[in-house]
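Visitor: predicted model follows, preceded by the sequence.
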Amino acid sequence: MPCPELPDLPDLPRGFDFTDPDLLQSRVPHPEFARTRRTAPVWWCAQPAGIAGFADEGYWAVTRHEDVKYVSTHPELFSSNTNTAVIRFNESISRDQIEVQKMIMLNMDPPEHTRVRQIVQRGFTPRAVRSLEDALRTRARAIVAAADAEGGETFDFVTRVAVELPLQAIAELIGVPQEDRSKIFDWSNKMAAYDDPEYAITEEVGAEAALEIVSYAMNLAAARKACPAKDIVSRLVAAEDEGNLSNDEFGFFVILLAVAGNETTRNAISHGMHAFLTHPDQWELYKRERPATAAEEIVRWATPVVSFQRTATQDVELGGQRVKKGDRVGLFYSSANNDPEVFDEPERFDITRDPNPHLGFGGGGPHFCLGKSLAVKEIDLIFHAIADTLPDLRLAGDPRRLRSAWLNGIKELRVTRG
C-alpha cells in the first residue's frame, strides 16, 4: 500500500520512526511526541516496505489522548485482528507466523473477542483478586526480605525484586506450581525480547518459546478437565453450560498472561523504583503516607507498553487526517499519558495525582486490560514491602533498557542499600 502524499513533519528528521527499537533502547521519545501532538497529532510515519513485517509502507502515529481513546473504543472501525496489535515485528517474520498470533485474545475482534473475554474474566473479578491478596502480600514481603538477606551492598533490582511478584501472581492465579515460574519467565522473555541482540533471540526461538507455553498450558488444562481443582484453570476449561475455553484457547490465553501480566507489571515496578529514587521527595512521601493513588501514577509514568496498533476497516477521518481502509494505526500510549490537554504538568512524577485518567491499561473499549486490578494490587503490595524492609535504597547506576519496538522495558537497575 503506497504511503499518503504528505510532507515530513517540519521538526522531525526524515526517516524518524517511533517504533525504531534502537530509539526505544535509549529513551522514550517524549520531545518528539510533544511536537507531534502539537503539530500533527495523527501523522503518517513512512517505513521501508516490509521492515515491520507488514506488506505496507508505514502507519499513522496517533499521539493525542483523545484520539487514542477514540480508536480504542471503536473496534468496528479499527481492527485488532487484521494485522494483530503488535505494531512492529522483525522483517523476517512470515505472514503465516503473524496469522497464528490471531489466536491470542489481544489480537481478536468482537464477536469472537467478546466470547473469549466473557469466559476468562471469571478469573479477574474483584472477588477473585481479593482472594489472592493475602497470599500475594505474604509473597511480596518474602521477596523483599530475601533480597535484603542475600547480601551484597549493590544488587539488580529487576532480577531480585521486580520479576518475582508478577510471576508468582500468575502462578498463583492459574495454579502453576511455583517451581515452574522460572519457565514462564524464560519463555515470556524469549517472546518479548526478539529485538534485543543481547538475548540473541530469533523469531524462530521466540516462536518455539510460544509453543512451549501453549503446550505447557494445554497439558495443564487437560489435567484440570480430568481432575478439577479450586483454581482459575478449572473455572475456565471445565465450566459446564457456561461455555469454556478449549485446551488450545487456554494455551494462547496463558501466552497473553505471560507477556501482558508478567512483562508489563515487572517493568512498571522497575520504572516505579527508578522514579522514586530519582524523585526522593516522592519516595519520602510514599514511605510516610502510602497514598492509594501511587500505583496508578507509577503506571502512567512507566507506560510499559509504548504502543499497540489497529487497522482501519473502512475509510475514516481521524484527527483531521483521512485514514484509508487497510491503513495501520499506531496507538502511542506513552504520548497519550503525557498529553497536557489531559494531565497538569505531565512531566512531573506525582504519586498523589488524582484524577489520573491514564491509558497505561489501554484506551478503553473491548481491549481494556483485564488484569488491571491485579496489576495495581501487585504494585501496591511490592512497594509497601520495599518501603518497610528496604526504605533506604539508592541508585547505583543508570537503568539498562530493553531494545524493543513497543515495550518500555528495563533489563537491569542496579541499586544499593543506604
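Guide: Received, thanks.

Visitor: going forward, measure contacts between C-alpha atoms and count neighbours the same way
Guide: Will do.

Visitor: surely Ala61 is in a strand?
Guide: Yes. With DSSP: H, G, I helix; E, B strand; the rest coil as the criterion, Ala61 is part of a strand.

Visitor: got the contact list for it?
Guide: Shown in contact with Ala61 (CA atoms under 8 Å, 6 or more residues apart in numbering): Pro41, Val42, Trp43, Trp44, Cys45, Val329, Gly330, Leu331, Phe332.

Visitor: in strands, which of the residues you listed fall?
Guide: Among the contacts of Ala61, the ones falling in strands (DSSP state E) are Val42, Trp43, Trp44, Cys45, Val329, Gly330, Leu331, Phe332.

Visitor: for Leu277, state which of those residues is nearest.
Guide: Phe332 (26.2 Å; CA to CA).

Visitor: so what's that closest one up against?
Guide: Counting by CA under 8 Å, 6+ apart, Phe332 touches Ala61, Val62, Thr63, Val68, Val306, Ser307, Phe308.

Visitor: could I get the residues you listed in JSON lines, plus columns for distance to Glu112?
Guide: JSON lines is the format used below for the contacts of Phe332 (distance: CA to CA, whole Å):
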{"residue": "Ala61", "distance to Glu112": "27"}
{"residue": "Val62", "distance to Glu112": "26"}
{"residue": "Thr63", "distance to Glu112": "28"}
{"residue": "Val68", "distance to Glu112": "23"}
{"residue": "Val306", "distance to Glu112": "26"}
{"residue": "Ser307", "distance to Glu112": "23"}
{"residue": "Phe308", "distance to Glu112": "19"}
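
Visitor: before we move on, the earlier item: weed out the non-buried ones from the contacts of Ala61.
Guide: Neighbour-count burial (16 or more other CA atoms under 10 Å) applied to the contacts of Ala61 gives Pro41, Val42, Trp43, Trp44, Cys45, Val329, Gly330, Leu331, Phe332.

Visitor: ok, structure two:
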Amino acid sequence: MTAYRTDLKNPDVYAKEMPHEAFDDIRQRCPVHWQPEADGPGYWALTRHADVMAVSRDSATFSSALGTTQIDEFDEEARLKQAAMLINLDEPEHTRLRRLVSRGFTPRAVKQLEGHIRDICERTVDELIEAGRDGAVVDFVPIVAAPLPLEVIAALLGAPAEDVGRLYDWSNRMIGWDDPEYGSTQEDGELAAAEIFVYANEIAARRRIEPCDDIVSALVCPDENGDTLTEMEFCMFFVLLVIAGNETTRNAITGGMQAFMDHPEQWRRLQREPELVPNAVEEILRWVSPVIGFRRTPICPAVIGEQSVERGDKVVLYYPAANRDGDVFEEPHRFDVGREHNPHVAFGGTGVHFCLGAHLARLELETMFEALSRRLDRVEPAGQARRLRSNFVNGVKAMPVRIHPRQD
C-alpha cells in the first residue's frame, strides 16, 4: 500500500491542470494506490486502463449504489436522495430504469435531432464569427461550447428555448460548488436540484396530458409492459441529464479546441482530411476525459490487479489516467486526430453503466467540429483559460480566443 504526495482528491490540483505527470508516476509505481483523505477514510485510486475496465465490467462485485458513484462520503439521508439516479443503481433496479429511459435515446430518436444539431452548430459559428470581428477577443465557452448541449437538452426535454439559461445556471450550481467563482455551496447545489425537480414535474405533467414525439413523452408514458417511471425516477433522470448531457459535451468541445490550439498541425490535418472528424472526436474524448472519476464500492473482498480490497472500501476510477496508459495507447501524450487504436474510457469504459447518451454526444461533437474546421481558418489563444475547481468534472470556465474565419 503506497500513499502518494499528490492529493488526487484536492480540487485545487485540477484547477491548475490535469495531473498527468502524477498519474503516470502512480501508474508505474503502484497503479492501485492508497489515497488518504483529510475528510474521509481514504480510497483506492485506479490509474491503469486494464483495472478501470475490469472494475467497470464487474458490476456484480463493485457496486454503484453502496456508496454512490461520488468520491465524497454521504450520510444515509443524503445517499438516499441520490438512490433513484440511474448512475447510482445496481441490478436489478438499474436494468429496469435503463430499459425505460433508453427509449428516449434510440438511434431513431437521436436521428430526429440531427438536423436541429446541425442548425445549432451553423448558427453558433455565425455568432462566433460576428463576435470576433476585427480581432475582438471572445470567450469560447459561453459562445460556442455551452449553447449546443444546452439547446439539445432543451429539445430532448421539450423545454422552451428561453429556458436554456436556467438549465445553464442549474448545471453550474450543481457541479461548481467547489469553485468559489460560482459563489455556490453544496446546499445551493441541492437547492438547484430541487428547482429542477419542480421544473421537471411541470414538463412531465404537460406531456402526460398531451404526449408528443419527444423523450419526455416516451419516459412518462407506460411501455409495452405497462411499466413507467415514478415521479422521483423521472425527476432524478432529468437532473442527471442536465448535468451529464451538458457538462461533458461542453467541456469536450472546449478541451478539444484547446488541444487544437496547442497542436495547430492537427487542426490543419483535420481541415485537409475532413473525413477524420469521427476519429478526431474519439481522440478529443480520450485527450480531455471530461469526467475525472467515478467511485465503486466492493460488496465483498476482491482483487484489483495485484491489490486486495475489502468490502466497503472506496475505489475511484480515474478516467484521464486510464486514457494516457502507455500499455494501451501508443505515445499516449501525443494528440493525434488520425489515431486508429483508441479504446478510451471517456464514457465510463464498458459494462452496464456505459454512458447512455454516448451516441448523441458523438453526434454533437462531430457536427460542431466539422462546422468549426470548415468555416474557421484557425482559432488562437488570447489569454489564459480558467479551469474549474473540481475533482469530478475536467472543466474550463472561460477560454479567451481570437477567431480567423476562412476567406475562401
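Guide: Done, it's in. Quick caveat: nothing in here was measured; it's all calculated off a predicted structure.

Visitor: hmm, back to that, so which of the contacts of Phe332 of structure 1 hold up in structure 2?
Guide: Among those, the contacts conserved in structure 2 (both residues aligned by TM-score structural alignment, their matches' CA atoms under 8 Å) are Ala61, Val62, Thr63, Val68, Val306, Ser307, Phe308.

Visitor: separation between Gly176 of structure 2 and Ile243 of structure 2?
Guide: Distance, Gly176 of structure 2 to Ile243 of structure 2, using CA to CA, to the nearest Å: 11 Å.

Visitor: more neighbours: those two, which one.
Guide: Higher neighbour count among Gly176 of structure 2 and Ile243: Gly176, with 25 against 20, using other CA atoms under 10 Å.

Visitor: what do we get in structure 1 for the more buried one?
Guide: Alignment note: Gly176 of structure 2 maps to Ala193 in structure 1; criterion TM-score structural alignment.

Visitor: hang on, that match packs against Arg403?
Guide: Yes. Using CA atoms under 8 Å, Ala193 of structure 1 and Arg403 qualify as a contacting pair, with a distance of 7.4 Å.

Visitor: now the lengthiest helix in structure 2: which residue numbers in structure 1?
Guide: Identified as the longest helix of structure 2 according to DSSP state H is helix 231-262. Counting by TM-score structural alignment, helix 231-262 of structure 2 lines up with residues 247-278 of structure 1.

Visitor: span of the matching stretch from start to end?
Guide: Across stretch 247-278 of structure 1, first to last residue, CA to CA, it's 46 Å.

Visitor: how about stretch 319-327 of structure 2: buried residues?
Guide: If you call a residue buried by 16+ other CA under 10 Å, then stretch 319-327 of structure 2 has these buried ones: Tyr319, Pro320, Ala321, Ala322, Asn323, Arg324, Asp325.

Visitor: what's the nearest residue to the third one if we skip its chain neighbours?
Guide: If I follow you right, that is Ala321 of structure 2. Of all residues not flanking Ala321 of structure 2 in the chain, Thr47 sits nearest, at 5.0 Å (CA to CA, 6 or more residues apart in numbering).

Visitor: aligned partner of Gln321 of structure 1 in structure 2?
Guide: By TM-score structural alignment, Gln321 of structure 1 lines up with Gln307.

Visitor: help me confirm that that match comes into contact with Val32.
Guide: Yes. Look at Gln307 of structure 2 against Val32 with CA under 8 Å: they come within range, at 6.6 Å.

Visitor: Glu347 of structure 1: neighbouring residues, count only.
Guide: So Glu347 of structure 1, with other CA under 10 Å, has 13 neighbours.

Visitor: which position in structure 2 aligns with Asp22 of structure 1?
Guide: Per TM-score structural alignment, Asp22 of structure 1 is aligned with Asp12.

Visitor: Pro166 of structure 1 now?
Guide: In structure 2, the residue matched to Pro166 of structure 1 (TM-score structural alignment) is Pro149.

Visitor: and what of Ala238 of structure 1?
Guide: Match for Ala238 of structure 1 (TM-score structural alignment): Cys221.

Visitor: list the buried residues in the helix or strand containing Gln266 of structure 2.
Guide: Assigned by DSSP states H and E, Gln266 of structure 2 belongs to helix 264-272. Neighbour-count burial for helix 264-272 of structure 2, counted by 16+ other CA under 10 Å, picks out Gln266, Trp267, Leu270, Gln271.

Visitor: that concludes my questions; thank you for your assistance.
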